[in-house]
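# kindly return the folded structure for what I paste below:
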Amino acid sequence: MLVHCLTLRFTESASAADVEAFRDAIARLPSQVDFHLRTRQGPDLGERATNADYAVISEFANAEDFRRYLVHPAHLAVPRDHVESAHSVQFLVAETD
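Model prediction:
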């Protein structure tokens, strides 16, 4: 399994509705693609001042599905107008029972 971790900061002008639109678009992604995709997401809890504002964790069956995701129209349609910066990392996890 490939895990994609995304952290981002929203612009200061981002409203609650802007963040909600981003969240909703991410939540819809698994039903819009034709490969396995599991997402988890949420706002930072504010435990550290240097943290990002928001995180998205996405799980894919393999690297090929992740590459397909990057160019998928549903992924490209996620609203990013109010994203100031984003950082990501991908890593492989062996699935165990």
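
# please make it C-alpha for all contacts and neighbour counts, starting now.
Fine.

# after whichever helix or strand V3 is part of, next one along is what?
Using DSSP states H and E, V3 sits in strand 2-10. Using DSSP H and E, the helix or strand that follows strand 2-10 towards the C-terminus is helix 16-32.

# picking up where we left off before, now what about the strand holding V3, what contacts it?
Here strand 2-10 makes contact (C-alpha atoms under 8 Å, 6 or more residues apart in numbering) with 52-63, 66, 82-93.

# here is a second sequence; please produce its structure as well for comparison:
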Amino acid sequence: MIINNLLLKLKDRDRENIDKARDVLLSMQGKIEYLHDLKVETNIRHGASSYDIILITQFASMEDFDAYLVHPVHMEVSTYIAGVLETGAAVCYEKK
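Reported below is the predicted structural model:
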């Protein structure tokens, strides 16, 4: 199982923008066959060094993860996120 964690800090960090970004990320649910699980959580403790959202995705293999990255639904979501993102960080690992 491949698990990818993506931390997102938005340019405009108000609740409305965070909720909109969360909804856009959640819109991938059930639309990408390679995506086994998707969770989106928002930070409840804000600070200068904190991130606003964590996206946790799970895939059966690295090949499925690679296919997800170029899937049209993911590409559309990525375009939106790139427009509102200040900075991000990712950790991808294999869970055995």
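
# give me the TM-score for these two chains.
TM-score for the superposed chains, counting by TM-score structural alignment, normalised by the length of the second structure: 0.82, backed by 93 aligned residues with a C-alpha RMSD of 1.9 Å.

# relative to helix 16-32, how tilted is the strand holding V3 of the first structure?
Between strand 2-10 of the first structure and helix 16-32, the angle comes out at 160 degrees (axes from the mean of the first three to the mean of the last three C-alpha atoms, to 10 degrees).

# tell me who's in contact with the nearest residue to Q32 of the first structure once chain neighbours are set aside.
Excluding the flanking residues, the one nearest Q32 of the first structure by C-alpha to C-alpha, 6 or more residues apart in numbering is A74, at 6.6 Å. Residues counted as contacts of A74 of the first structure (C-alpha under 8 Å, 6+ apart) are L29, Q32, V33.

# was I right to think P43 of the first structure contacts Y54?
Yes. Contact criterion C-alpha atoms under 8 Å: P43 of the first structure and Y54 qualify, at 4.3 Å.

# so the two - more neighbours on which side?
The neighbour comparison of P43 of the first structure against Y54 (other C-alpha atoms under 10 Å) goes to Y54, with 18 against 15.

# wait, the more buried one touches R23, no?
No. Contact criterion C-alpha under 8 Å: Y54 of the first structure and R23 do not qualify, at 9.6 Å.

# for the host helix or strand of I56 of the second structure, packing partners?
Here I56 of the second structure sits within strand 53-59, counting by DSSP H and E. Applying 3 or more C-alpha pairs under 8 Å, 6 or more residues apart in numbering; DSSP states H and E, one finds that strand 53-59 of the second structure makes contact with strand 2-10, helix 15-26, strand 37-42.
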